[in-house]
Structures are given as structure tokens and as C-alpha cells.
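Novice: compute the structure for the input listed below.
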Amino acid sequence: MEAAEGAHVNDRELTYVKTIAEEGSVSAAARKLFIAQPSLSQSLQRIEESLGAKLFARTPSGLKLTQAGEKYVAMANRVLKLYGDLLAELSDMESLSEGNINFGITRLLAKFLLPQVLPEFHRRYPNIKISILEKNSKELDRALTACDISFAVMHRLVGEGSRHIDYDVFWKDPFVVTVSADSPIARKATNDPAYPYPLIDIRHLADEPLLTVPYGQRIRQVLDTVFMQTGIRPNILLESRDYTTVQTLAAKGIGYTIGPQSYTALSKIEPGEAQFLSLDNSLNAAWALCIATFANGSLSRADMEMLRYFEDAIAHVMEPDPLP
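Specialist: Model (predicted):
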């Protein structure tokens, strides 16, 4: 008997053969499986025909496995065990009793958001394993495209997009100027009820020492675009990868810096030590806080639950102005 081309089996057929072997007869197996004996006999015949081998031999004491049958049942036991384990694992993942989450986040956001998110998430889901990639936004874009992470909490430039990545934008975060409380720059600002802080004309900053982050970081990209649009060549005095360091130094009077308004709530500057100033909205000095996912990817239930925790933390910690 030759095996039929394209022969295949499913878990039901594996269970049929396994039960017949255990019971020693088709009739006993049919009763145990709650199916009609003729139906089970026909199923066994189809299985043997598809395999091109007899699985059972008739003996005075009942059906006995042939050599092919013994191999089939041994394999069936392993396959059914693996399938059962898979169903149990999927059930655990669906109930969030276990699982894995791989996500990315920018370093500064990690510093402020992870302490708000991870302790509570771990208390509720202690068996979910978490892997975190801390990189800048450009590097996180590449990690998403390579499917190294499921999602990223990051910033992007206003209007920036990608056909490979979906950005779920929470809000537009305007940039503000930070100077020391007694800085002469602050005295040049004017009060405007349309802005959260006194409004400063960016031309007043042209010759002042600028403290900023290095070229390539997205904060710097926003600044470079603004300065290019206004024809200002900034007087860069100091660069640091950590914007909170830059902001703290600006509050000490070394110079001025420009960065996200949301970071003013996260800074370690002492009350009354710094003055924050708004820039005109026409400059479009801003970026967007977003959660990014690969456009053709999918999120597990564990991923989505972690995202919910991030959304709550962003709402309570960052306290942004919502998008119009």
C-alpha cells in the first residue's frame, strides 16, 4: 500500500488511533470517544490509506499495534502532549498569568516613566518577563522595523512619519526656554494669556550661550530646524546627552536651553531657581509623544496591557496639554 500524496493528520485522528490502541478494539474506543463505531472504523481506514501502512493487526485477543502502529502511537503521544502544552501556554498568556514583553523607550522617558509603570505592573502580573531596549528615537525606529521590539514609547518630530511604523500620538509637546530666575533674558519676555509662560522673541537668544544636546538627538533636530527657519546661528557653549543635566545648568545661569515643556515637570530644579519662557507657536518648536508600533505587526494581550499602564502613567506624570 503506497502512501497518498499530501497525506496529513490532525489531533482528532491522532486521538482516534491512540484510543483504539489503549482499548484494544474499535467498539470500545468508539464508546470512550462517544462516536459511532462505523464512523470510527471508516476514520481508521482513511488514516491507514493516507499513510500507506496498516496500524493494527487482528488477533484472538483483539487489535494489536503493528510496527508502523507502534511508531504512529509513540509519535501521537508526543504530538498530543506538545499540542496540549501549547494550548495551556496560550491560555496562560491570554489570562496574563505568564508571557513575554519586549519594548523600547527613550532613556529620559525611561527614567521618569518606568518607576511609575513597572512596579505596579509586576505586582499584578509577576510571571510576565520583560525586556527593555533603551535607545534614542531613531534607534527605536530601526528596532521596530527589524521586529526586535513590539512597541516603543518615544518622541517624534511633528509631521514626521514612516510607512513602516504607526505612531499613536498622545499630544503635541511645545518647547520652552529655560534660564535662571535672574537672567536678563527673562526680563525681555512679555506676558501673553495665550501662553503658559512669558513669551520671548527668539531673536533675543541669538547671541546668548546655548546649552543643548548633541547633533542627531531629536531635541536637537527641533532646535536646528527652528534656528534654520529664523536665520539664527546659535552660540553653542555646551552639549550633553542628558537634557536634564542641560536644563539644570541653565537654571544655574550658565546659559539658556530649549526643550520640551513636559520636562519642566520632571526636572530637579529647585522652586524659584529657574524661569521658563514660551516661544511663539508660529515657530512650530515642538515634538509629539507617541507609542510606536510596526505597521504590519501585532500586539499580544500582555503588550496591550503594558501599554495601558504607560498611558495612565503619561497622563498622571507628564501632565501635557492635549492635542487640539
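Novice: please count neighbours and contacts with C-alpha atoms only from this point.
Specialist: Fine.
Novice: buried ones in stretch 260-280, by neighbour count?
Specialist: Within stretch 260-280, the residues that count as buried by 16 or more other CA atoms under 10 Å are 260-264, 269, 274-280.
Novice: in CSV, list those residues along with distance to A302 and secondary structure.
Specialist: Converted to CSV, these look like this (distance: CA to CA, whole Å; DSSP: H, G, I helix; E, B strand; the rest coil):
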residue, distance to A302, secondary structure
P260, 30, strand
Q261, 31, helix
S262, 28, helix
Y263, 29, helix
T264, 32, helix
I269, 36, coil
A274, 41, strand
Q275, 42, strand
F276, 39, strand
L277, 41, strand
S278, 40, strand
L279, 40, coil
D280, 42, coil
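Novice: can you tell me which two in these are farthest apart?
Specialist: Based on CA to CA, the longest span within the buried residues of stretch 260-280 runs between I269 and D280 and measures 24.1 Å.
Novice: quick one on the thing from earlier: and of the buried residues of stretch 260-280, the nearest to W171?
Specialist: For the buried residues of stretch 260-280, the nearest to W171 is S262 (10.5 Å; CA to CA).
Novice: quick check: that closest one vs T244, distance?
Specialist: S262 sits 12 Å away from T244, going by CA to CA, to the nearest Å.
Novice: likewise I254?
Specialist: Relative to T244, and taking CA to CA, I254 is found at 14 Å.
Novice: before we move on, what about E270?
Specialist: Noted for E270: a distance of 13 Å to T244, by CA to CA.
Novice: shared neighbours, the two?
Specialist: Common contact partners of E270 and T244 (CA atoms under 8 Å, 6 or more residues apart in numbering): none.
Novice: what helices and strands are in contact with the helix or strand harbouring K32?
Specialist: For K32, the host element (DSSP states H and E) is helix 26-33. Contacts defined by 3 or more CA pairs under 8 Å, 6 or more residues apart in numbering; DSSP states H and E place helix 26-33 against helix 11-23, helix 37-51.
Novice: and Y309, which helix or strand is it part of?
Specialist: Going by DSSP H and E, Y309 is in helix 301-313.
Novice: so how far is that helix off the chain centroid?
Specialist: Distance, stretch centre to chain centre, for helix 301-313: 9 Å (CA atoms, centre = their mean, to the nearest Å).
Novice: surely E120 is in a helix?
Specialist: Yes - with DSSP: H, G, I helix; E, B strand; the rest coil as the criterion, E120 is assigned to a helix.
Novice: those helices in the stretch 101-250 of the chain, which residues are they?
Specialist: 107-124, 137-145, 184-187, 218-230, 243-251 (DSSP state H, counting those that start in this stretch).
Novice: turn the ones you listed into a markdown table, columns for mean neighbour count.
Specialist: Formatted as a markdown table, the helices of the stretch 101-250 of the chain follow (neighbours: other CA atoms under 10 Å):
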| stretch | mean neighbour count |
| --- | --- |
| helix 107-124 | 15 |
| helix 137-145 | 19 |
| helix 184-187 | 16 |
| helix 218-230 | 17 |
| helix 243-251 | 22 |
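Novice: before we compare anything, build this one as well:
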Amino acid sequence: MNMKQALYFKTIAKYGTITAAAKQLYISQPSLSQTLRQIEDEAGTPLFDRSTSPFHLTYAGERYLRAVEAMLEIETQLKEEIESIRRDDGGRLRLGISITRAMQVLPDVIPIFTKAYPNVTIELTEAASASLEGLLQKGQIDLALAALEANEANIAYELIEKESIGILAGRDSQLAQLVPSGTPISLETVEKEMFVSLDSSHSSRIIQDRLFRRYNIRPKILLETSALEVARRVALKGGACMVLPDVYADDFVFKSGGAFYPLKDYENHRHFYACYRNDENTKKYIRDFVSITASVLAHSTHGKRISQK
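Specialist: Okay, here's the model as predicted:
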């Protein structure tokens, strides 16, 4: 059964006669009769009781009509979906973002985006920033929101938020007990502190290793973890330090008795970017997702809290 046969069958069932159905379909009665014979031959059983006027469906015909209606409904939905994709207001957005940044921005971004694009499905990949650029280049995601250095020629980078790098210190660390929070420090100040370290999939770890090499220091590592939130909490409770972007030095840090110190001798080049492949086929809804994210972060307060401590 093809879609033309399905439409013809449904029309005959609706109007009850070949004559009325042919008139609605703008085809000849003989042509429609021939199509019906083909359908019934393929089914191997009568689908209409022709002894009545108008025709009535047999039981097999009732089951056949149910399948016909399902097929036609699927075809209609598919056409609408394809048309929506063609207009750029429907489709799929494969988004890559770190878990911590997802917690920070998605609760505010998603409701705004889905209201504007109800026909776009979001498929979320949660991974550390250092991994997302590779997923983007392999075509496994469409958009990455990640802390990166803008280096790849085939990727478009839109700056969402600048990040500064500092040292998070737990309340019981020697640094927090001796130096007021917010004071710019050099890395030598914390050479003898214990550190909590993120694993190599994180951009913060890349910066940390770069800093340790630059100052030729090898602090004791209390814990290495893949989860930024675990690292923060262990550092705060364990009286340790960690290299951390300022955007994660939030109210939780200070309510836990922690402190945050900007690094005075380091200029950070890894910032929070929206990244997508640099071609002409970037969907409008991807660009709009980026704009919404930038607007949400611009109006948030997390970036202002450090200076108030």
C-alpha cells in the first residue's frame, strides 16, 4: 500500500461510493475502481461490503482503515516537521556543556529558548570543557558552551563571558587564616598548601599545570576528581586550595567560610565561549541559543559577588 492508495481508500470509506469519492479526488470512476480492486487483491479479502449503498466496511476493511489513517497522520506530521526544519524553526540542537555550567545557565536559558522554538529538540551532552571542542570537530555536537582558548580555524567562537583565574581556599587553610579574601596573590604564596585538582579533561586543570610549571612548584595533591563541585566542596571542608575560575566563587563558597584570591601575575586566555562549526549552514536557532545564553549571563549576579566579599 502506498500513500496514494491510502488516500483513495480513506476517501471511499468516507463517502461510501466510488462515484462520490472519485468526484472528491478529481479522478475518473474507472481509475478509482481499478485502484480499489488492486488494494483488495493485495489484501486477499474484500474490504467493502458492496451489497449495501453506500458501501460499508467489512471487519478487515475496518482494520485496514485504521492502518490507513495512521499512515496518513504520520505523513502529515512528517511534512509539517520537514517544513519546520526547512524554515529553521524546528529540528535538533545537540548541545555540549560542562555539568557545572549547565547547572548555572540552563535553568534560565532553556525556558526562554523552548518558548521561542517549541519544535526544536535539545539533546544534551555533559562533558568537561577540554573534551567539548573535540566532540564539536567530530560532528557529535552542534554547539559547545565551554571554557577554551579560541584557536581552531574551523570553529566559530563567540565570547559569552570572560573568566579570571584565582585560588579558592578552604576556611582552615593557612592562606584563608592569614590573608583577607579578595586580596590578589602570587602563586608562590600557596606553594606549601594542599591542593584539590580536577582531572585533565577540565580547562582549569590545563591552567593549573601551566601555572605549576611556570612557578616550578609541586604542591601536595589531596584529591583529584572529574567533578568540579566535588573538588570545591572537598577544598572548602578539607582546608585545601584549588585553581578556580572566578565565576565559581559564588555565595556557596563564602557561606562555607571559604575565600577566593585573584592571581595577580596571570592573564587568563581561556574564557567561556559558544563554539560551533564555522560554515554557512549554522541554524538560526543555534545562533539564537547563543544570544539567549549571553543575555542570561549578562544579567546574572554570579560574576559580581567576588568583588562584594
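Novice: so after superposing, what's the score?
Specialist: The TM-score (TM-score structural alignment, normalised by the length of the second structure) is 0.65; 234 aligned residues with a CA RMSD of 3.2 Å.
Novice: before we move on, back to that, put together TSV for the buried residues of stretch 260-280 of the first structure, with distance to A315 of the first structure on each row.
Specialist: Converted to TSV, these look like this (distance: CA to CA, whole Å):
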residue	distance to A315 of the first structure
P260	16
Q261	14
S262	11
Y263	14
T264	15
I269	22
A274	25
Q275	24
F276	22
L277	23
S278	22
L279	24
D280	25
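Novice: just the buried residues of the helix holding K32 of the first structure, please?
Specialist: V26, S27, A29, A30.
Novice: which one of the residues you listed is nearest to Y83 of the first structure?
Specialist: Taking CA to CA as the measure, Y83 of the first structure lies nearest A29 of the buried residues of helix 26-33 of the first structure, at 21.3 Å.
Novice: that closest one and A68 of the first structure, how far apart?
Specialist: Taking CA to CA, one finds A29 of the first structure at 19 Å from A68 of the first structure.
Novice: can you check A250 of the first structure too?
Specialist: 80 Å.
Novice: for E160 of the first structure, same thing?
Specialist: Taken as CA to CA, the span from E160 of the first structure to A68 of the first structure is 62 Å.
Novice: pick out whichever of these two has more residues nearby.
Specialist: The neighbour count for E160 of the first structure versus A68, taken as other CA atoms under 10 Å, is higher for A68 (16 against 9).
Novice: ok, the counterpart of D303 of the first structure in the second structure - contacts?
Specialist: By TM-score structural alignment, D303 of the first structure lines up with I286 in the second structure. By CA under 8 Å, 6+ apart, the contact list for I286 of the second structure reads L93, L143.
Novice: any idea how far R94 of the second structure is from I286 of the second structure?
Specialist: 10 Å.
Novice: equivalent analysis for L148 of the second structure, please.
Specialist: 19 Å.
Novice: does L80 of the first structure touch D11 like I think?
Specialist: Yes - look at L80 of the first structure against D11 with CA atoms under 8 Å: they come within range, at 6.8 Å.
Novice: looking at the two, which is more packed in?
Specialist: A direct count of neighbours by other CA under 10 Å for L80 of the first structure and D11 places L80 higher, at 17 against 11.
Novice: give me the element that one is part of.
Specialist: helix 67-94.
Novice: tell me the angle of that helix relative to helix 37-51?
Specialist: 100 degrees (axes from the mean of the first three to the mean of the last three CA atoms, to 10 degrees).
Novice: show me what helix 67-94 of the first structure is packed against.
Specialist: Using 3+ CA pairs under 8 Å, 6+ apart: helix 67-94 of the first structure touches helix 11-23, helix 301-313.
Novice: dump those into a markdown table; add distance to E89 of the first structure as well.
Specialist: Shown next, in a markdown table, are these (distance: least, CA to CA, whole Å):
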| stretch | distance to E89 of the first structure |
| --- | --- |
| helix 11-23 | 17 |
| helix 301-313 | 13 |
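Novice: figure out which of those is closest to E120 of the first structure.
Specialist: Across these, E120 of the first structure has its closest neighbour in helix 301-313 (8.6 Å, CA to CA).
Novice: in the closest one, what's buried?
Specialist: A302, D303, M306, L307, Y309, F310, E311, A313.
Novice: residues contacting the third one?
Specialist: If I follow you right, that is M306 of the first structure. So M306 of the first structure contacts F121 (CA under 8 Å, 6+ apart).
Novice: distance of it relative to F151 of the first structure?
Specialist: On the measure of CA to CA, M306 of the first structure and F151 of the first structure end up 10 Å apart.
Novice: and for the fourth one?
Specialist: Shown here: L307 of the first structure relative to F151 of the first structure, a distance of 9 Å by CA to CA.
Novice: now the fifth one
Specialist: As defined by CA to CA, Y309 of the first structure lies at a distance of 13 Å from F151 of the first structure.
Novice: which residues do these two both contact?
Specialist: Counting by CA under 8 Å, 6+ apart, no residue touches both Y309 of the first structure and F151.
Novice: what is the burial count for I165 of the first structure?
Specialist: Other residues near I165 of the first structure come to 18 when the count uses other CA under 10 Å.
Novice: check contacts around the counterpart of it in the second structure.
Specialist: The alignment partner of I165 of the first structure in the second structure, by TM-score structural alignment, is I155. Residues in contact with I155 of the second structure (CA under 8 Å, 6+ apart) are Q137, C275, Y276, R277, N278.
Novice: rerun at 6 Å
Specialist: Each residue near I155 of the second structure by CA atoms under 6 Å, 6 or more residues apart in numbering is listed here: Y276, R277, N278.
Novice: and if you look at H269 of the second structure?
Specialist: H269 of the second structure touches E149, counting by CA under 6 Å, 6+ apart.
Novice: how about I200 of the first structure?
Specialist: Counted by CA under 6 Å, 6+ apart, I200 of the first structure has contacts A189, L279.
Novice: show me what it aligns to in the second structure.
Specialist: Correspondence of I200 of the first structure to the second structure, assessed by TM-score structural alignment: I185.
Novice: quick revisit: residues in contact with the helix holding K32 of the first structure?
Specialist: Here helix 26-33 of the first structure has contacts from T19, I20, E23, A36, Q37, using CA under 6 Å, 6+ apart.
Novice: what's the local residue count around the counterpart of L143 of the second structure in the first structure?
Specialist: For L143 of the second structure, the aligned residue in the first structure is F151 (criterion: TM-score structural alignment). By other CA under 10 Å, 29 other residues sit near F151 of the first structure.
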